[in-house]
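Enquirer: Below are the sequence and a predicted model for it; my questions follow.
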Amino acid sequence: MSMIRDLRAAVRPARPVLRKSALHLTGTAAGTGPAYDTTRDPGTPSAVVDCAVYRDGVRVRTDLPLTPHEALRAARRDGGFVWIGLHEPTEAEFSGIAGEFGLHPLAVEDAVQAHQRPKLERYDDSLFTVFKTIHYVEHAELTATSEVVETGEVMCFTGREFFITVRHGGHGSLRALRHRLEDDPERLAKGPSAVLHAIADHVVDGYIAVAYAVQDDIDEVETEVFSPGRRGVSRGVDSARIYQLKREVLEFKRAVSPLARPMQLLSERPMRLIDPEIQKYFRDVADHVVRVQEQVIGFDELLNSILQANLAQASVAQNEDMRKITAWAAIIAVPTMVCGVYGMNFKYMPELHWRYGYPLIMGITGVICIGIHRTLKRNGWL
C-alpha cells in the first residue's frame, strides 16, 4: 500500500514567469507577432508553464525564454517542433496562441472551459485529445463524506510542427514527464505524436495506480460488512460510506470508459499526424484502458452487491429486534393480565380470602412466564 501511495505522490511545480519585455499584456512586442496575455493579474504567474523547441529529439537551449511566436518561427525555420504547456489559461491568454497555431475555435472553446469528457477530434491540420486525470485522495479513514478520487483534465493539440497541452486541476503536472522525454532523444525525435503517446501512457498508468488504491478501500468496506462481529456497528454510517465510495467509483468510471474508443482509434486507424512507429505503442495504452475499465465496472457491481447485502443485514437485524420485542411483550402480557383481573373491585374473586391465594397466583404466573420464555428461546425468538 505504501508503494502504491509513493507512485501516486506528485509534486506540483511552480510555473516560470515569462519576461514581460517579450510578452506584453496588451499590444504587440516588436517582432513577436500577436500579443499574448501572460498574466491574469499583476504579480501572478503566467498560464504558460513551459515553451520550447525540440530538434532531432533535443531541446534547443536559448538564453531567454521563448514566446510561442518565437518558438514556432524557430521550428519552421530550422526544423523540429514546439511543445507548449499551459495551466488553466483564460480565453484572453489562449486566444493569441490559438490564432498563431491555427487551432479550431470549437477545440479552443473546449480547452478553455474544461469539464469535457475524454475524446479524440480530428481537424484539418491538428488532433484534439482530451484526457481525464485521476488523483487518489489519501485519507486515514473512509467516512460518509470522504473524497476518494479527484479529477483533472489534460487537453492536447497535436500538429505537424507543434504540440500544445492545456491542463486543468491542481494535480497531473507534466513537468516530470517532459524531463523523462528529454532524457530519451530517440523517442522524442519521432515528433509530437511521441509526446501524445507519452501523455496517454502517463495518464493511464495513473488510472492503474488509483484502481489498486480504490480496491483497498472496497476490500476494507467489504470486510467490515461481512465480518461476524459487526452487530455493534452503526448500519446507517455503513450504508452512507458504501454509497459515497460508489459515487467516487462512478466518477472514476466516467473518466476511464470514454477513453477506450479514442485509444482504439489511435492504435488502429492510420493518421497523418501520428508516426507509424508510435502508433504501435498506442495498442498497449488501449489494452491498459480496457483493463482498468473492466476493473472499474467490477468495482461498481461489487459495491452494488455490498450495498444490497448491507441493507439486507440491516433488515434482518431489525426483524430480529422486532421478534425479541414481541417475545418479551408476550411474556409480560401474562402478569399484566393477572394484575388486571385481580385489580378489578369484585367481591367474589378466586382464592381472594385464602391465606395462600396470593403466593399461588404469583407462582402460577411465574411458571407460565418461564414456560413461554423457554418456548420462545427454543424457537429462536430470544
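Expert: That came through fine.
Enquirer: From now on I want contacts and neighbour counts done on CA atoms only, so please keep to that.
Expert: OK.
Enquirer: Mind listing what's buried along stretch 356-371?
Expert: 361, 365, 369 (16 or more other C-alpha atoms under 10 Å).
Enquirer: Surely the second one and residue 335 touch.
Expert: What that stands for is residue 365. Yes - Residue 365 is in contact with residue 335 according to C-alpha atoms under 8 Å; the separation is 6.1 Å.
Enquirer: okay, now the one to match up with it:
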Amino acid sequence: MLATPPSPAPTQHPGIVMAAAYSGGRRVSDVDIGEAGEWSRRPGHLVWIGLYEPSEELLAQVQAQFSLHPLAIEDAKAAHQRPKLERYGDCTFVVTRTAQLVQGRIALGETHLFVGRGFVVTVRHGASVSYRPAREKAEACPKLLAHGEDYILYAVLDFIVDNYAPVMETVLAEVEAIEDRILRRELRQDEVERLYLLRRDLLRLRTAVVPLVEVCRKLEHGDLVAIDDEMQPLFRDVSDHLLRVQDEIDAVREVLAFAFEASLMLGQAQQTVITRRLAAWAAILAVPTAIAGIYGMNFENMPELKWRYGYYVVLGGIVAACGVLYWRFRKSGWL
C-alpha cells in the first residue's frame, strides 16, 4: 500500500510538542489533534503525540480522539502520581517520573503515556528534558519502529531511565568532593546542610525509581499488557538499568550518611580537644590561685609571713608547679 504523502505541518497549539503519523516505521505526516483519531484507525498507521503541560481543553480533545478513560485523563491533569501501570479497556496507561538537576537540586517531573491500538500519547509535567532525541532515534530505525506502540513505549521509558545517569554522576562527583573536604577539615554549616539536602533528594528519586522497576517487569512478562515477544527483552534491559540506578542511589545515600556521621564525629573530636586544653589550663591556673588564696587570708600568725625571702620562694614554687603541670599535659597530648 502506498504511503500517504506528507501534509503541511499542523497549526501549533500551546501544549503540543509534536503530533505525527507513521506507517511501516516511517513518518508519513504531521497531523492535527482533530484528525489524530482518524489517522490511528487507518490500517498500518500509528499516531505519536507529545504534549507538555497541556490544558484541560487539549486533553479533552485527545480523550475524544482516542476514547481515553476519564480516570486516566484525570490523573494526567493532576500529575503528582506514583509510577504505575494500569489497563483501561484496550488502552494502557503508564505513569513515570523524570529527574533533572535544577540549580543543584534534583527536580522530579512526571510523564504519562497512553498506549493503545494505533496511537501513543505522552504527557509531560514539570522537570523533564525534551523527548526529541528519543523520537529521532526511533525514526532512525524504521525496522524497530515498525513494531509500533510497543517500541515507542520502550523508547520513551529507556530515554527516561538513561536520563537518571547524568543526575547520579553529578551528585556522585559532588559527594566525593565533600568526602575529600571532610578528611582535611571540619565541614562548614552550609556544607552539612548540603549533605542533608542531597540525601533527601536521593530519597525522593528512589521513590520514583523503585515503582518503575515493577512497571517494567509487568511489561516484560506481559502481566497486564500483551507485549510483542521481540520487545520483551528490551523492557528487561530497562529493568536492569533501573536496578543499577537504584543500587547507585542506595550506595550514594549510604556514603552521604557516613559523611554526615564523620562530620559529626570530627566536630565532637574537635570539641573534645578544646575541652581538654581548657581543662589543662584550668588545672595549671588552679595552682597560683590556690596559693594566692591561702596567703590572702587575714590571719596574723602565718608561717613565713614575715620571712625576707618568702615572696620569691612562693613565686618560684608557683612557676615550678605550673611548669611541671604544663610538661605533663604537653606530654599526654592535652596541650
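Expert: Yep, it's here. Since the structure is predicted, the reported quantities are computational estimates derived from the model, not experimental observations.
Enquirer: rewinding a little: return the subset of the buried residues of stretch 356-371 of structure 1 lying in helices.
Expert: Those of the buried residues of stretch 356-371 of structure 1 mapping onto helices are 361, 365, 369, per DSSP state H.
Enquirer: what do we get in structure 2 for residue 351 of structure 1?
Expert: By TM-score structural alignment, residue 351 of structure 1 lines up with residue 304 in structure 2.
Enquirer: and its match, helix, strand or coil?
Expert: coil (DSSP: H, G, I helix; E, B strand; the rest coil).
Enquirer: now do residue 155 of structure 1
Expert: Of the three states, residue 155 of structure 1 takes strand according to three-state DSSP.
Enquirer: And for the one 10 residues further on?
Expert: Counting by three-state DSSP, the backbone at residue 165 of structure 1 sits in strand.
Enquirer: which one in structure 2 is aligned with it?
Expert: Match for residue 165 of structure 1 (TM-score structural alignment): residue 122.
Enquirer: Next one: its match relative to residue 70 of structure 2, how far apart?
Expert: 16 Å (C-alpha to C-alpha, to the nearest Å).
Enquirer: Between those two, which has more neighbouring residues?
Expert: residue 122 (22 against 12; other C-alpha atoms under 10 Å).
Enquirer: My understanding was that that one contacts residue 51; is that so?
Expert: Yes - with contact defined as C-alpha under 8 Å, residue 122 of structure 2 counts as touching residue 51 (6.0 Å).
Enquirer: Give me the neighbour count for the nearest residue in space to residue 349 of structure 1 that is not next to it in sequence.
Expert: In space, and not counting its chain neighbours, residue 349 of structure 1 is closest to residue 342: 7.6 Å by C-alpha to C-alpha, 6 or more residues apart in numbering. Per other C-alpha under 10 Å, the neighbour tally for residue 342 of structure 1 reads 13.
Enquirer: so who does the residue most central in space within structure 1 touch?
Expert: By C-alpha atoms, centre = their mean, structure 1 has its centre lying nearest to residue 149, at 3.2 Å. Residue 149 of structure 1 sits next to 134, 135, 136, 137, 248, 249, 251, 252 when contact means C-alpha atoms under 8 Å, 6 or more residues apart in numbering.
Enquirer: for structure 2, what spans make up the strands?
Expert: 16-23, 26-30, 45-52, 84-88, 91-102, 105-116, 119-126 (DSSP state E).
Enquirer: tell me the angle of the fourth one relative to strand 91-102?
Expert: Taking axes from the mean of the first three to the mean of the last three C-alpha atoms, to 10 degrees, strand 84-88 of structure 2 and strand 91-102 form an angle of 150 degrees between their directions.
Enquirer: Mind reading off the mean deviation between strand 84-88 of structure 2 and structure 1?
Expert: Once fitted to structure 1, strand 84-88 of structure 2 is off its aligned match by 1.5 Å on average (mean C-alpha distance after the TM-score superposition for structure 1).
Enquirer: still on that earlier bit, residue in structure 2 matching the residue nearest to residue 349 of structure 1?
Expert: By TM-score structural alignment, residue 342 of structure 1 lines up with residue 295.
Enquirer: Quick check: residue 283 of structure 2 vs residue 23 of structure 2, distance?
Expert: 90 Å.
Enquirer: higher neighbour count, the two?
Expert: Using other C-alpha under 10 Å, the more surrounded residue of residue 283 of structure 2 and residue 23 is residue 23, with 21 against 16.
Enquirer: Now check structure 1 for the residue matching the more buried one.
Expert: Looks like residue 23 of structure 2 aligns to residue 55 there (TM-score structural alignment).
Enquirer: which one is its match nearest to, not counting chain neighbours?
Expert: Closest to residue 55 of structure 1 by C-alpha to C-alpha, 6+ apart is residue 80, at 4.2 Å.
Enquirer: before we move on, back to that, from the contacts of residue 149 of structure 1, which is closest to residue 127 of structure 1?
Expert: residue 134 (22.5 Å; C-alpha to C-alpha).
Enquirer: Next, count neighbours for the counterpart of that closest one in structure 2.
Expert: Matched by TM-score structural alignment, residue 134 of structure 1 corresponds to residue 99 in structure 2. Per other C-alpha under 10 Å, the neighbour tally for residue 99 of structure 2 reads 26.
Enquirer: who are the neighbours in contact with residue 99 of structure 2?
Expert: 106, 107, 108, 109, 127, 128, 163, 164, 167, 205.
Enquirer: which of those show up in structure 1 as well?
Expert: Here is what carries over to structure 1 from the contacts of residue 99 of structure 2, by both residues aligned by TM-score structural alignment, their matches' C-alpha atoms under 8 Å: 106, 107, 108, 109, 163, 164, 167, 205.
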